[in-house]
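here is my input, please return the structure:
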Amino acid sequence: MSQNDSGATTTNARILVIDDEAHLRELLEITLIKMGLDVDTAESLEGARRFLSKHSYSLVLTDMRLPDGSGLEMVEEVNAQYRATPIAVITAFGSADNAVVALKAGAFDYVSKPVALDQLRKLVRSALQMQHVKPTEEVAIVSATPSSPSFLIGQSSEIQHVRAQISRLARSMAPVIITGESGSGKELAAREIHRNSPRADKPFIAVNCGAIPEALMEAEFFGYRKGAFTGAVDDRDGFFQAANGGTLMLDEVADLPLAMQVKLLRAIQERRVRKVGATIEEAVDVRILSATHQNLEACVNEGKFRQDLYYRLNVIELVLPPLRQRLNDVSELANSILLKLGVPGYPVSLTESALSALQSYDFPGNVRELENILERAAAFANDGSIEVIDLGLRGSTRASVADKFTSVSVEQIQQMESTDTVGLNKPASVLLPELPCSLPAFLEHIEREVIRAALLKTRNNRTQAAELLGVSFRQLRYSIQKLKIHDVEAD
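Got it, this is the predicted structure:
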């Protein structure tokens, strides 16, 4: 086995090209032969079916318009009868909708007319690499080792369904949108798709779209030339160039401003980007995975997200279940997380009652919350044994703790102020809770009530409330989000 100048392995890999234009068939055949491949060509669906009945192919490449039918028919036939054979389509220039339809039907990838030969070669190499990747059913998607606690750990039917979907999605180059609640593991799922794909040895770049200032977005995504703007002292690649040949994950894609959505749509459709300050575009080969906890369809209806970009990204949807729907996996997840948190020679473990409490909890923050709970509990645990009280669970546990002590509530402060007996700045007594209790939950309860009291006094003016509490506006905003405090209304 050797390699030729085009970088393809000279094996007996065979490609089937289906197109009714003789000159295009000839161009594709010459290009593929130069890559060291065997090539068969057909000008119709009927001719292609005869070849498929006689030979096995590493790739089928079909035009979308054929004299006796549609390339979409061939996509469906190959996926139904020759599941191990990837099929790609050739679409007319500007027919992005056809490409999306083909990808939804199961096409591996697509190229647009006029066919760019460098793009064609990349597509073929990706297809050939697929022949050397073991099916994901034969290997563990993730290793449940102490060094890599994973959302994908677990044996519940829900997580097994996710793993099965990933095994199929990894073989395609189609865009995937990963949806699920915050903390459910969307980025990890994207990494698993990449790791099990032919692009596994190429870069995986994850970008949080909500964390980039709008003024810098174009430069961050597409790069810039030296002197393009003040501060551009050198040429710099963007996220697309950094992910070239691999996978680009757009996390929280719903947060993209509309102006950037237009530019992103063009980059995805044309597979070319122009750096800020450049005059020419450059080709990029990137698979797009996107993720959001928002309802993108609702964002489209509200005019916050472009419909054409939505259809471009939402070719295939992978839905991640919240942890509360697979509580049977909590034990395995917890053990893996604790192994990672433990110090060598000083293991940390859950008591049966603590594990039972976790399995009865609804986890509004999902796996990320489980990690935070266990990290905090491990710090409070005596002799490496985590008890229920160490968990400091919210919800029902928090309510039971609140019943054990008396604090100044918003309603009490409102009543006190109406009688002019006490103000927020005047001392108020807080009774200690009955022991045993959860200290984190107790302090959280106190913090929540004090913040709500300050918001009530300032009529929900957060800037003034921060001044009353002696904290910065940013600190107050963080606490409000952490404690899930809503605007306070006077009765």
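
hey, let's count contacts and neighbours off CA atoms from now on
Noted.

distance from the chain centre to stretch 194-209, please.
Stretch 194-209 sits 11 Å away from the centroid of its parent chain (C-alpha atoms, centre = their mean, to the nearest Å).

how about that stretch: buried residues?
If you call a residue buried by 16 or more other C-alpha atoms under 10 Å, then stretch 194-209 has these buried ones: 194-200, 202-207, 209.

out of those, which sit inside helices?
Judged by DSSP state H, helices contain the following of these: 194-195.

run the chain-centre distance for the single longest helix found in the chain.
The longest helix of the chain (DSSP H) is helix 439-457. The chain centre lies 34 Å from the centre of helix 439-457; the measure is C-alpha atoms, centre = their mean.

for stretch 96-107, same thing?
Computed by C-alpha atoms, centre = their mean, the separation of stretch 96-107 from the middle of its chain amounts to 21 Å.

ok, and what's touching it?
Outside stretch 96-107, the residues that touch it by C-alpha atoms under 8 Å, 6 or more residues apart in numbering are 64, 72, 75-76, 79, 86-89, 91, 109-110, 172, 174, 269, 311-312, 315-316.

which of those residues fall in strands?
Using DSSP state E, 87-89, 91, 109-110, 316 are the members of these that sit in strands.

is it possible to get TSV of those that adds neighbour count?
Converted to TSV, those look like this (neighbours: other C-alpha atoms under 10 Å):
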residue	neighbour count
Ile87	29
Ala88	29
Val89	27
Thr91	23
Asp109	24
Tyr110	24
Ile316	20
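
could you also give me the structure for this second sequence? I'd like to compare it with the first:
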Amino acid sequence: MPQTLALIVDDEPDILELLEITLSRMGIASKPAHDLSEAKLLLKTHSFDICLTDLQLPDGNGLELVTHVQTHYPSTPTAVITAFGSMEVAIKALKLGAFDFVSKPVDLKSLKNLVSSAIKINDTVEPVDRRSRDQLLGDSVMMANVRAKIAKLARSQAPIYISGESGTGKELVAKLIHEKGPRANQAFVPINCGAIPHELMESEFFGHKKGSFTGAIADKKGLFQLAHGGTLFLDEIADLPLHMQVKLLRAIQEKSIRPIGSDTETVIDTRILCATHKNLSELVEKGSFRQDLYYRINVIELPLPALRERKEDIQQLATHILQKLNTEHGNTTISLSENALKALTKYPFPGNVRELENILERAFTLCENGLIHQADLQLPENPHNIPNSINTPASSPNASDESSDAPLEDYLGTLEKEAIVNALEKTRWNKTAAAKDLGITFRALRYRLKKLGLDT
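From the prediction side, this is the model:
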């Protein structure tokens, strides 16, 4: 098996020697280049597994080399060594296709983590591609483009901002980026930022030491530490309060954290992926989301299409969902009728794929004789919460009232629960009479009671 080979580009002999020794101790051979021209010549005559380049070179800069490698040797990951605090340049390098960056003075532990991740890129096995194709369904051009972007973004360590409406599959996409990249064998840690109480956020993100506050009875690792070596997915990042946005920005920039009660910084090696259904750029303009954090997490944006924008995928998705339901219920053979499929393709799906799953799960339970008809779908005639465009924030002027801010299924579930409870109270909890009063079958009522937690 050939030895791993690295190209190191720097005009400072001391830096070249430091990098050469560090790589040698990792079992990696290296070829030094003192300028851009020499680096390009070496790239022609050798096959490199990684390239490390300084930003400032006598005859150009590292960004030119990043572009050159991306164009002519796209399978070679390139990392840029930047001056301390040159975050704008580091972000530009990532946008151009750099795998990652490391700041001077070079922290050797961070450098080793970076190199270890980079040389694993080309070890990604083909079955992952097939698995992503099975999970991220859809033969539309839009979904083909999304899958292609996932494959490309997985080769980078750049922070990715996944945008899209609720229910479009943002967490699934984040997980696929993780699984197709060099961190696939490490932890994927998803967290919904809106689900953590504000007073516990710092402890949840960065951990704490025993005795650091009342109730801290033992040391606790934070999410960054749990995701060390892997990927941290911050869902609904727009819900982070401003004080946590500051701390998150510092953790991402410095690649280190300080647990509550600790006197020392802890180096972290974590890739950050973020998502939200809100429009972050509008929140930045309003001052509720920090501009510097926005630019740091939005190095590359991956927008996901709404289901109504790719209606040609509905049949494939519906078939897949029903196959799963049939398997889960003892290999039944319930299928979708032509009129039901036609109704689904006309429906705008404000809740996207998640709503399609909910509709089919309900219809699967309510249908008779193994066939789902249009009536079994119970599609709303006037669906709420359909954004005018992708990423319309919940706080936009288009939101007419508080109920339209809630996800569709939650809003409709509330209305459904109220109607059922009213019918049950009216009939003194006689379920047969309540079903008749509601105009549904007893079986349908029983299903709804179970779903809404009222089957006591």
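
wait, which of the ones in strands among the contacts of stretch 96-107 of structure 1 is closest to Val276 of structure 1?
Tyr110 (27.5 Å; C-alpha to C-alpha).

could I get the ones in strands among the contacts of stretch 96-107 of structure 1 as JSON lines with distance to Pro213 of structure 1?
JSON lines is the format used below for those (distance: C-alpha to C-alpha, whole Å):
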{"residue": "Ile87", "distance to Pro213 of structure 1": "40"}
{"residue": "Ala88", "distance to Pro213 of structure 1": "37"}
{"residue": "Val89", "distance to Pro213 of structure 1": "37"}
{"residue": "Thr91", "distance to Pro213 of structure 1": "36"}
{"residue": "Asp109", "distance to Pro213 of structure 1": "33"}
{"residue": "Tyr110", "distance to Pro213 of structure 1": "33"}
{"residue": "Ile316", "distance to Pro213 of structure 1": "29"}
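
these: which two are farthest apart?
Across those, no pair lies farther apart than Thr91 and Ile316, at 19.2 Å, counting by C-alpha to C-alpha.

who are the packing partners of the longest helix of structure 1?
Where contact means 3 or more C-alpha pairs under 8 Å, 6 or more residues apart in numbering; DSSP states H and E, helix 439-457 of structure 1 is packed against helix 396-402, helix 410-418, helix 462-469, helix 473-483.

do that again at 10 Å, thanks
Helices and strands touching helix 439-457 of structure 1, by 3 or more C-alpha pairs under 10 Å, 6 or more residues apart in numbering; DSSP states H and E, are helix 388-391, helix 396-402, helix 410-418, helix 462-469, helix 473-483.

what span of structure 2 is the first one aligned with?
Right, helix 388-391 of structure 1. Using TM-score structural alignment, helix 388-391 of structure 1 corresponds to residues 374-377 of structure 2.

how long is stretch 62-78 of structure 1 end to end?
Counting by C-alpha to C-alpha, to the nearest Å, you get 11 Å between the two ends of stretch 62-78 of structure 1.

in structure 2, what range does it match?
Going by TM-score structural alignment, stretch 62-78 of structure 1 sits over residues 53-69 in structure 2.

burial count for the aligned residue in structure 1 for Asp219 of structure 2?
In structure 1, Asp219 of structure 2 lines up with Asp235, judged by TM-score structural alignment. A count of nearby residues for Asp235 of structure 1, using other C-alpha atoms under 10 Å, gives 15.

can you give me the helices in the stretch 251-400 of structure 2?
Per DSSP state H, counting those that start in this stretch, the stretch 251-400 of structure 2 carries helices over the ranges 280-286, 291-297, 314-328, 338-346, 352-366, 374-377.

export those to TSV and append columns for distance to Pro197 of structure 2 and mean neighbour count.
Output for these, formatted as TSV (distance: least, C-alpha to C-alpha, whole Å; neighbours: other C-alpha atoms under 10 Å):
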stretch	distance to Pro197 of structure 2	mean neighbour count
helix 280-286	21	15
helix 291-297	21	17
helix 314-328	34	16
helix 338-346	38	15
helix 352-366	26	19
helix 374-377	37	18
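
can you list these in JSON lines and add distance to Leu172 of structure 2?
Shown next, in JSON lines, are these (distance: least, C-alpha to C-alpha, whole Å):
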{"stretch": "helix 280-286", "distance to Leu172 of structure 2": "20"}
{"stretch": "helix 291-297", "distance to Leu172 of structure 2": "18"}
{"stretch": "helix 314-328", "distance to Leu172 of structure 2": "15"}
{"stretch": "helix 338-346", "distance to Leu172 of structure 2": "23"}
{"stretch": "helix 352-366", "distance to Leu172 of structure 2": "12"}
{"stretch": "helix 374-377", "distance to Leu172 of structure 2": "25"}
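
how far away is the counterpart of Gln307 of structure 1 in structure 2 from Arg25 of structure 2?
In structure 2, the residue paired with Gln307 of structure 1 is Gln291, using TM-score structural alignment. In this structure, Gln291 of structure 2 and Arg25 of structure 2 are 41 Å apart, going by C-alpha to C-alpha.

if we can go back for a sec, mean shift between the match of helix 388-391 of structure 1 and structure 1?
Mean deviation of stretch 374-377 of structure 2 from its aligned counterpart in structure 1 after superposition (mean C-alpha distance after the TM-score superposition for structure 1): 0.4 Å.

contacts for that stretch next, please.
Stretch 374-377 of structure 2 is contacted from outside by 336-344, 356, 358-368, 444, using C-alpha atoms under 10 Å, 6 or more residues apart in numbering.

quick revisit: the helices of the stretch 251-400 of structure 2: which one's closest to Leu248 of structure 2?
helix 291-297 (8.0 Å).

now for that closest one, which elements pack on it?
Using 3+ C-alpha pairs under 10 Å, 6+ apart: helix 291-297 of structure 2 touches helix 87-96, strand 160-163, helix 242-254, strand 271-276, helix 280-286.

tabulate these (TSV), appending distance to Ala227 of structure 2.
Listed next are these as TSV, based on distance: least, C-alpha to C-alpha, whole Å:
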stretch	distance to Ala227 of structure 2
helix 87-96	21
strand 160-163	16
helix 242-254	13
strand 271-276	8
helix 280-286	25
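
nearest to Gly261 of structure 2, out of the ones you listed?
When these are compared by C-alpha to C-alpha, helix 242-254 sits nearest Gly261 of structure 2, at 15.1 Å.
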